[in-house]
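K.L.:
Give the three-dimensional model of this entry:
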Amino acid sequence: MQHTKEKISEQQKENNEVVKVYSRTNPFQAKVLENKNLNGPGSSKETRHIELSLEESGLSYVPGDCLGILPENDPELVAELLQELKADGNQSVTVNKQGDQLSLKEALTTYFEITLLTKKVLQQAAELTENEELNNLVLPENVNQLKEYIDGRDLLDLLRDFGPWKASPQDIVSLLRKMPPRLYSIASSFAKHPGQVHLTIGAVRYTAHGRDRKGVCSVQCSERLHEGDTLPVFVQQNKHFNLPASEDTDIIMVGPGTGIAPFRSFIEERAVNRGTGRSWLFFGDQHSSTDFLYQDELEQYQKDGVLTKLDAAFSRDSEQKVYVQHKMMEHSKEVFEWLENGAYFYVCGDKQYMAKDVHNTLIDIIEKEGKMNRDSAEEYLSDMQKLKRYQRDVY
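P.N.:
From the prediction side, this is the model:
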């Protein structure tokens, strides 16, 4: 009997080794099937459409979920840091409390966050230099100046601005936090693309404090990720941003720029499942000729009757800037009719400006078309939120 038990446990052990569970701590190396720029020539933007293979990963997702990517830092920035540290990239450094070691170059490339500073980093760095300016900056009474300094600066700025340093490369990396994964709304339906996941990623580039800056993951995807390469990924559920349970419920989607991503997944899912629910998309960007992301696909879905209404706003095509909220207001009567009919309302994209403007415009529409006062209109929207009929994925 004992012999059989041992045999079974060995068998189970073998089976367990076969089933790999991919997650944030054990990401899947997804192969790049396609990586193309969605913007036309002359656009001031670069938006990548990336298709990845999930074959043999056991991973799947539903519309609204996110894909996590473990990015790598820009090799040019890493080279500049090594130069500034006057260090050999091959020397070993300890990267965590478990005592794991990596080469300095590898640690700065794959393990640590080097493009953002925090109050804690500066406070600890002040102990490694006699630089008076830094020691003043971290004093409690200078908290506002500290915030101002941190904004838009990185580790290279810190090293250049406040030397000379009484610190080894190990001391410097010990200041840093582990690089967090970047989460992106999934832009495909698993039902339409089994074994694949698609992303819509806008490359972030800007100049601050006299240096060009690049978004860690977005620029890796636009400049250094080629077909056939692999990317470490995992699926992150998003329980607060989902299609209605019934395929027969109407949906209104507001997604300018890369905010289109989850709505491409919603529309594809609806195309496969063929419910009777109507769908209405408000999309916005700068120029219709160069920035109408997924235009051909969306117009085809409209022809096929999957997408009932498509309204696009292009802010730089006219003297007066036109945004998605202006298009909503233009159709205020119909928007309110859809809401009264039980439609779900979704917003995805920029939290700072767009989502606030859309929120306020939605209250304006409810107030005007529902002939109610401001408080009642806000309560109407609040009730929609409680019923999960008003959902936002903003960043």
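K.L.:
When you work out contacts or count neighbours from here on, use the C-alpha atoms and nothing else.
P.N.:
Fine.
K.L.:
Report the contact partners of the residue nearest to residue 293 when sequence neighbours are not counted.
P.N.:
Distances taken as C-alpha to C-alpha, 6 or more residues apart in numbering put residue 38 closest to residue 293, at 6.1 Å, once the chain neighbours are dropped. Residue 38 makes contact with 46, 47, 48, 49, 291, 293, 294, according to C-alpha atoms under 8 Å, 6 or more residues apart in numbering.
K.L.:
this one next, for a side-by-side:
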Amino acid sequence: MESLQRSDVPLTFSKQEDLRRFAESLNREQLLWASGYLTGVGNTVNVQRISGDADARITILFGTETGNAKRLAEALVTRVQAAGMQADLQDMLTYGRAKMRRDHTLLVIVSTHGDGEPPDSARALHTLLTNRQAPDLRHLRFSVLALGDASYPRFCQAGRDFDAAFAAAGAHCLVPRVDCDVDYEERVTCWMEHVLEALTVGDSSPAASLPAPTPKQGYSSHATFPAVLLDKVNLSGRGSSREVWHLELDLDGSGLHYAPGDILSVNPANPPQLVEELLDRLALDHRAPVRTRQGEMPLVEALAAHYEITRITWPFLERYARLSDAKALQSAIAGRDVNGLDTWTDGRDVIDVVGQYPVKGLSAQSFTDCLRPLPPRRYSIASSLLAVPGEVHLTVAAVRYSSHGRERMGVASTFLADRIAVGRPVPIFIEPNAEFRLPEDSGQAMIMIGAGTGVAPFRSFLQEREALGAAGNNWLFFGDRHFSTDFLYQREWLRWLRDGRLTRLDVAFSRDQERKIYVQDRLRERAGDVFAWLEKGAAVYVCGAEAMGRAVQQSLVDIVQSAGRTQVQAEEYILELKQTGRYHRDVY
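P.N.:
Alright, predicted model coming up:
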């Protein structure tokens, strides 16, 4: 009974002592009866709370960058309510200390952005919980669902941080944290089932009878639509160091709909030459049968279409290290040498691991069991259904580079650029992106900031506003390498500028002069006008690489400061833009 005498037990010291003395006075049979009695009392209290006590209200908290966590949180709200409980949906952006102190049950769904960072909307709460002023949460029970990408070494780090922070603040874990890779459906469903079972202990309805998650309408990564490629145009000029393609896909017969800002996901296949090289390195029979989620199939087919081989994930390294005799790899894995392995894996793929750490007698099945499923690749939609009914357009940069003595290529980008001809089908599905929508008020002004293929959603925005005859002003900041070769959709932007649909256009071509100039530099140069637009209610949209997104945000803070605010006031100004739905980011 000594373990009761701890400061984190939710009993006063005198009550702990009373309980200890009472327990020590009982024999084994009496202890078992008392244990059952206390469990029954606890369940009765739980049922009372589920039936309407204010303490029974469950907060479902999400932190998201692209909308996945929000969609899952909405699905969980539906399931909790269907089970007869009250649930509130809450964005981390507007969730603070006061609400946290009132909540008794908190279910957290949070993504990890980039290499271990919390989503932009979750940063303030992350800071609150991980600093020394974290509130006392001994009254709270919680569970965390962490979303991430195992190709990053700090996989699901944001979810891990929140899980550890709640526990450190004294909160009680309702269900252990679940970490989800990009192919997350099964693990999400499992976590939700366990959460609902834990919430309904003592209720008259068994967890097994709870309603299943509402299936997605239409298509998904497991059931794609074969959209025929209607046209493919190279947008890059002759001599460009990049290769950017405009693709037009036919949605006829699919029943699919999308809004500007949504995401089109492609289920690609691995490059055939890469599959052949991997099989040669492994010295395995191409036709060896392997069991996959899609059923049994030849190894070559599984590697071509169903497994990730161009990215090295931490789970793959852990599984492969158990098969390998390589002491260095096993040691790095055992010591969680994230930084060292991250440095080594940068620019390498599964073939490099197999070559560096060969395994004698490796079977086809044991190897594929190490790999993760080949995830879909996500692209911002570059068109409006109002402008091109029955079609969806993409802007795709073909990824090709040399690294560690080998030529490398992106899976989906070269799949679309090299291996899908006009007239051939592309396996796709559409994902809504509620965090990157046009303003509800068509008269509201927009400032759009995009670099490279990050300009794609802004083409859809302008097409939509043109088709609607929207009155709102539109200002585009676009950046790329060279004016002569990389001004994507130049004719369309200039036409919209002449027509007045595009109110202002500022471009930054980084390599056309000795000093590199980026979109964030153009923003600072136009600081006075940008701040004037913000003061009049303009919404801000940013799309592009994570580094660009961070630089643009700092520029916005600097712009507000230049208008006479302190740094703290400027940061609060930008935070208010986010909280009021006037600042949207789609960064990757």
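K.L.:
Mind checking the TM-score on these two?
P.N.:
The TM-score (TM-score structural alignment, normalised by the length of the first structure) is 0.91; 372 aligned residues with a C-alpha RMSD of 1.4 Å.
K.L.:
still on that earlier bit, list just the nearest of the contacts of residue 38 of the first structure to residue 205 of the first structure.
P.N.:
residue 46 (9.6 Å; C-alpha to C-alpha).
K.L.:
Translate that closest one into the numbering of the second structure.
P.N.:
Aligned counterpart of residue 46 of the first structure in the second structure: residue 243 (TM-score structural alignment).
K.L.:
so how many other residues sit close to that match?
P.N.:
19 (other C-alpha atoms under 10 Å).
K.L.:
same deal with residue 481 of the second structure?
P.N.:
21.
K.L.:
And the one 10 residues further on, by the same measure?
P.N.:
As a burial measure, the neighbour count of residue 491 of the second structure was computed by other C-alpha under 10 Å and equals 10.
K.L.:
Can you tell me the residue that sits opposite it in the first structure?
P.N.:
So residue 491 of the second structure corresponds to residue 296, using TM-score structural alignment.
K.L.:
circling back to that earlier point, now do the contacts for the match of residue 46 of the first structure.
P.N.:
234, 235, 236, 397, 398.
K.L.:
Residue 539 of the second structure too?
P.N.:
Contacts of residue 539 of the second structure (C-alpha under 8 Å, 6+ apart): 439, 444, 445, 446, 447, 581, 582, 583, 584.
K.L.:
Out of those, which end up buried?
P.N.:
439, 444, 445, 446, 447, 582, 583, 584 (16 or more other C-alpha atoms under 10 Å).
K.L.:
Mind picking the one among those residues that's closest to residue 508 of the second structure?
P.N.:
Once C-alpha to C-alpha is applied, the member of these that ends up nearest residue 508 of the second structure is residue 447, at 15.3 Å.
K.L.:
tell me which element the closest one is part of?
P.N.:
Residue 447 of the second structure belongs to strand 446-451 when assigned by DSSP states H and E.
K.L.:
likewise residue 232 of the first structure?
P.N.:
strand 230-236.
K.L.:
what stretch of the second structure does that strand fall on?
P.N.:
With TM-score structural alignment as the criterion, strand 230-236 of the first structure aligns to 425-431.
K.L.:
Please apply the same query to stretch 255-270 of the first structure.
P.N.:
Using TM-score structural alignment, stretch 255-270 of the first structure pairs with 450-465 in the second structure.
K.L.:
what's that stretch in contact with?
P.N.:
In contact with stretch 450-465 of the second structure (C-alpha under 8 Å, 6+ apart) are residues 244, 260-261, 380-387, 394-397, 438, 442, 448-449, 476-480, 488, 501-502, 519, 542-545, 548.
K.L.:
still on that earlier bit, how big is the offset of the strand holding residue 232 of the first structure relative to the second structure?
P.N.:
Strand 230-236 of the first structure, aligned to the second structure and superposed, deviates on average by 0.5 Å (mean C-alpha distance after the TM-score superposition for the first structure).
K.L.:
centre of the chain versus that strand, how much separation?
P.N.:
13 Å (C-alpha atoms, centre = their mean, to the nearest Å).
K.L.:
Can you name every helix or strand that it contacts?
P.N.:
strand 28-37, strand 66-69 (3 or more C-alpha pairs under 8 Å, 6 or more residues apart in numbering; DSSP states H and E).
K.L.:
how about stretch 109-123 of the second structure, aligned to which bit of the first structure?
P.N.:
Using TM-score structural alignment, stretch 109-123 of the second structure finds no match anywhere in the first structure.
K.L.:
again, but for stretch 60-74 of the second structure
P.N.:
Going by TM-score structural alignment: stretch 60-74 of the second structure matches no residues.
K.L.:
just to revisit the earlier point, for the contacts of residue 243 of the second structure, which one is nearest residue 466 of the second structure?
P.N.:
Distances from residue 466 of the second structure to the contacts of residue 243 of the second structure, taken by C-alpha to C-alpha, are shortest for residue 235, at 22.4 Å.
K.L.:
measure the closest one to residue 485 of the second structure for me?
P.N.:
8 Å (C-alpha to C-alpha, to the nearest Å).
K.L.:
try residue 496 of the second structure
P.N.:
In terms of C-alpha to C-alpha, residue 496 of the second structure sits 20 Å off from residue 485 of the second structure.
K.L.:
Distance check, residue 123 of the first structure against residue 177 of the first structure.
P.N.:
14 Å.
K.L.:
what are the ranges of the strands in the stretch 251-400 of the second structure?
P.N.:
Remark: strands assigned in the stretch 251-400 of the second structure by DSSP state E, counting those that start in this stretch are 263-266, 289-292, 295-298, 377-380, 391-397, 400-403.
K.L.:
Relative to residue 523 of the second structure, which of these is closest?
P.N.:
That would be strand 377-380 among the strands of the stretch 251-400 of the second structure, by C-alpha to C-alpha, at 23.0 Å.
K.L.:
I'd like to know which elements that closest one is packed against.
P.N.:
strand 263-266, strand 391-397.
K.L.:
and residue 34 of the second structure, which of the ones you listed is closest to it?
P.N.:
strand 263-266 (56.0 Å).
K.L.:
middle-most residue in the first structure, spatially?
P.N.:
residue 184 (3.4 Å; C-alpha atoms, centre = their mean).
K.L.:
and that residue, what pairs with it in the second structure?
P.N.:
Using TM-score structural alignment, residue 184 of the first structure pairs with residue 379 in the second structure.
K.L.:
try residue 158 of the first structure
P.N.:
Match for residue 158 of the first structure (TM-score structural alignment): residue 353.
K.L.:
Could you do residue 318 of the first structure as well?
P.N.:
Checking TM-score structural alignment: residue 318 of the first structure goes with residue 513.
K.L.:
try residue 246 of the first structure
P.N.:
Checking TM-score structural alignment: residue 246 of the first structure goes with residue 441.
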